[in-house]
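# what would the 3D arrangement of this be:
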Amino acid sequence: MQRRGLLLAAALLLAAALPLAQTAPIGVACEDLTKVEACVECTSSGGAKCLACHKDRAATWSSDGRVTECRITMTGKDAVTASGDANCARSDSQWCMECARGFFFDSNFKCVASTAATAAARALETCQKTSNNPDCAACNPDGTCTRCRGALVLAPLNALYINANWRESKCLTASALNTEARSITWVNAFIPANCTEVDTEFKCNRCKDGMSLVNGACVAAIGCGGGYKQYCARCNVAKTACTLCTGSRSTSGGVCSLPCRQLYGIGCRKCTAAACTEKDPAYSNGRR
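Predicted coordinates:
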């Protein structure tokens, strides 16, 4: 896989005429550059090439290794019919791309149930499969890893490789993570004391249990509820909903459940589940 150093993560700044409260869907950087709808990762090598589609799309590849189309996929009964897998939740015209909740891909990419004895063990086993991370110790509700075993630091795999799946991750020592960060961004990862996870930019995105990331430091938890409270940096007065998320996450229903840079590429700073809503001007010239 190609290193992230070639990534063209953003192309244009938001037009000055757009109001700050702009929420309508906008084209992410790689859509602008490659003219491929739903393209979220691209490279400048040999001209702008699309290398990966949004997680809900299926890629059509050309002979020279570029994505020419990100096709809309099927769900529900259509996915089961197309893939021939009774436990498939999303598929293209032939292959299952995502298993139903409680199932994971085996070595033959069939959706099978876990044989673990408890619900917690089944959930962890499923997460380790979907995130391709055997060192994962805890999971988010969406099946992504949220904590590593021991003192290892969690990083999304698409921080290291352009065309990694959005759920994939890796657990590294702080030293190894800094080595990866320097090879791509020329600076160490930002890992304050008690940080356990970084985002696509190699910046701390989560602290140890019982702590929250506020103003770049891990402090006593702010006490905001929600299934993704570990990514919340500020909540409402009643402490029932998050109003500010860490890193490039966005709120969805009061919780920080949307990792925008993983879903739509590093050029996306804010998003909804359906689309990127704000580009990041820091990456208007790509990561170099």
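# drop to CA atoms for contacts and neighbour counts, all remaining ones
Fine.
# helices or strands up against the helix or strand harbouring E41?
Counting by DSSP states H and E, the secondary-structure element that holds E41 is strand 39-43. Contact partners of strand 39-43 among helices and strands, from 3 or more Cα pairs under 8 Å, 6 or more residues apart in numbering; DSSP states H and E: helix 29-34, strand 49-53, helix 260-264.
# report all helices and strands that the last one contacts.
This means helix 260-264. By 3+ Cα pairs under 8 Å, 6+ apart, helix 260-264 packs against strand 39-43, strand 249-252, strand 268-271.
# want to put them side by side, so please do this one too:
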Amino acid sequence: MPDRRDPQAGRTVRPEAAVAVTPAHSAVLPTVREVLRMEPVARALPEVLTGRDRLDAPVRWVHVAETAEAARLGSGGELLLATGVGWPSDEAALRRLGRVLIEADVAGVVLELGPPMPVAPAALVEEFRTAGLPFAVLHREARFVAITEAVHSRIIAEQMGALRARDDIHALFTDLSLRGSPADFIVEQAARVLGSPVVLEDTGHRVVAAAGLDAGDRAGRRRSSPTGSSGRAPRTGPATERGRSCRSRRAACAGGTWSRCRASRTPPAGRTCWSRRR
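Sure, this is the predicted structure:
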């Protein structure tokens, strides 16, 4: 039998489910697709039976869960590994198990085929297919300990990398502020760090400084700049910036609104667009 880890032994701290998985948060989490391509899983010959459209769902953690009770105690976003040793055999109970797993909002289920469960139960496959839940089977024996170790190491390493990057960015802009750097230089550094266009506008929506813009962006900004024909930048609203879906956050200083940052929700290649009011 493959190595199995006692679910109560050596428990580790994991990301809190109370924090909603946003696009920015999920960027540091592996997807179901990526987990299935990891070496400990790939060598067991995984086959996806259902939920192909949701293989890019983020995996918050990995658990070995052989019973419905264990799965029910999850917090959502987990990828469950099982051999089927604790699964029921009759169709009605299997359907109930499927509904429990679906309602637990797990990221997916991976079943190792073997003596306890030589084939994927048809009733379970049907429930998962209806719900669109990713369900994969492993045609060879897998070391579940190796799988959980690989996934958890990836999650923790990327979260640490994100924290270090955040600290570096905070230190950079704190230093720029203390040095009294001009607005155009700060905007240039922001565009470099974000790999994205950054525009500083005053409260009248006139462009004060911009960096990281392509030719089309620059032409449009010139037309809407204080020296252009309109002298006023068109209001794009909180949701868009040149067709990109954006989110907005206010920053306050001395009790008043100092700026507004608009960041793309679905940036290409990790890019983010920002609009700052002064």
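# quick one: TM-score?
TM-score of the superposed chains, computed with TM-score structural alignment, normalised by the length of structure 2, equals 0.23; 110 aligned residues with a Cα RMSD of 6.2 Å.
# the strand holding E41 of structure 1 versus strand 49-53: what angle between them?
Strand 39-43 of structure 1 and strand 49-53 meet at an angle of 140 degrees, taking axes from the mean of the first three to the mean of the last three Cα atoms, to 10 degrees as the criterion.
# was I right to think A82 of structure 2 contacts V64?
Yes. Here A82 of structure 2 lies in contact with V64, judged by Cα atoms under 8 Å, at a distance of 5.9 Å.
# quick one: closest of the helices and strands packed on helix 260-264 of structure 1 to A155 of structure 1.
Of all these, strand 249-252 sits nearest to A155 of structure 1, with 14.3 Å by Cα to Cα.
# same question for that closest one: list its buried residues.
Of the residues in strand 249-252 of structure 1, those with enough neighbours to count as buried (16 or more other Cα atoms under 10 Å) are 249-251.
# which one of those is nearest to A137 of structure 1?
Set against A137 of structure 1, the nearest of the buried residues of strand 249-252 of structure 1 by Cα to Cα is R249 (21.2 Å).
# can you give me the end-to-end span of stretch 105-124 of structure 1?
For stretch 105-124 of structure 1, the separation between the terminal residues is 14 Å (Cα to Cα, to the nearest Å).
# can you redo the helices and strands packed on strand 39-43 of structure 1 as a markdown table with distance to C148 of structure 1 and mean neighbour count?
Formatted as a markdown table, those follow (distance: least, Cα to Cα, whole Å; neighbours: other Cα atoms under 10 Å):
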| stretch | distance to C148 of structure 1 | mean neighbour count |
| --- | --- | --- |
| helix 29-34 | 31 | 23 |
| strand 49-53 | 26 | 27 |
| helix 260-264 | 19 | 27 |
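# redo these as a markdown table? Include distance to K129 of structure 1.
Written out in a markdown table, the entries for those read as follows (distance: least, Cα to Cα, whole Å):
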| stretch | distance to K129 of structure 1 |
| --- | --- |
| helix 29-34 | 28 |
| strand 49-53 | 20 |
| helix 260-264 | 18 |
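# need the helices and strands packed on helix 260-264 of structure 1 in a markdown table with distance to Q262 of structure 1, can you?
What follows is those, written out as a markdown table (distance: least, Cα to Cα, whole Å):
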| stretch | distance to Q262 of structure 1 |
| --- | --- |
| strand 39-43 | 9 |
| strand 249-252 | 9 |
| strand 268-271 | 9 |
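# ok, which of these comes nearest L124 of structure 1?
Distances from L124 of structure 1 to each of these were compared using Cα to Cα; the minimum, 22.6 Å, belongs to strand 249-252.
# does V80 of structure 1 really touch M97, like I thought?
No. Because the distance of 10.9 Å does not satisfy Cα under 8 Å, V80 of structure 1 is recorded as not touching M97.
# joint contacts of those two?
Shared contacts of V80 of structure 1 and M97, defined by Cα atoms under 8 Å, 6 or more residues apart in numbering, are found at 88-91.
# ranking by neighbours, what's the top pick from these?
Using other Cα atoms under 10 Å as the neighbour test, these are led by C88, with 29 neighbours.
# list the contacts for that one?
Under the criterion of Cα under 8 Å, 6+ apart, the neighbours of C88 of structure 1 are 76, 79-80, 96-100, 111.
# where along structure 2 do the strands fall?
46-50, 61-64, 78-82, 108-112, 135-138, 198-201, 207-211, 240-241, 244-253, 256-264, 274-277 (DSSP state E).
# can you give me the end-to-end span of stretch 57-68 of structure 1?
End-to-end distance for stretch 57-68 of structure 1, by Cα to Cα: 12 Å.
# that older thread, I'd like the strands of structure 2 as TSV, with distance to R129 of structure 2 appended.
Compiled in TSV, those are given as follows (distance: least, Cα to Cα, whole Å):
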stretch	distance to R129 of structure 2
strand 46-50	5
strand 61-64	21
strand 78-82	16
strand 108-112	12
strand 135-138	8
strand 198-201	43
strand 207-211	47
strand 240-241	35
strand 244-253	31
strand 256-264	32
strand 274-277	40
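# could you export these as JSON lines, including mean neighbour count and distance to V145 of structure 2?
Supplementary listing: the strands of structure 2 in JSON lines, determined by neighbours: other Cα atoms under 10 Å; distance: least, Cα to Cα, whole Å:
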{"stretch": "strand 46-50", "mean neighbour count": "18", "distance to V145 of structure 2": "17"}
{"stretch": "strand 61-64", "mean neighbour count": "22", "distance to V145 of structure 2": "9"}
{"stretch": "strand 78-82", "mean neighbour count": "23", "distance to V145 of structure 2": "10"}
{"stretch": "strand 108-112", "mean neighbour count": "25", "distance to V145 of structure 2": "13"}
{"stretch": "strand 135-138", "mean neighbour count": "23", "distance to V145 of structure 2": "15"}
{"stretch": "strand 198-201", "mean neighbour count": "25", "distance to V145 of structure 2": "45"}
{"stretch": "strand 207-211", "mean neighbour count": "21", "distance to V145 of structure 2": "48"}
{"stretch": "strand 240-241", "mean neighbour count": "18", "distance to V145 of structure 2": "45"}
{"stretch": "strand 244-253", "mean neighbour count": "15", "distance to V145 of structure 2": "39"}
{"stretch": "strand 256-264", "mean neighbour count": "19", "distance to V145 of structure 2": "38"}
{"stretch": "strand 274-277", "mean neighbour count": "23", "distance to V145 of structure 2": "43"}
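# tell me which of the ones you listed sits nearest to E126 of structure 2.
Sorting the strands of structure 2 by Cα to Cα, the top spot, which is the nearest, belongs to strand 46-50 at 8.6 Å.
# next, count neighbours for the closest residue in space to C204 of structure 1 that isn't next to it in sequence.
In space, and not counting its chain neighbours, C204 of structure 1 is closest to V198: 4.2 Å by Cα to Cα, 6 or more residues apart in numbering. V198 of structure 1: 22 surrounding residues under other Cα under 10 Å.
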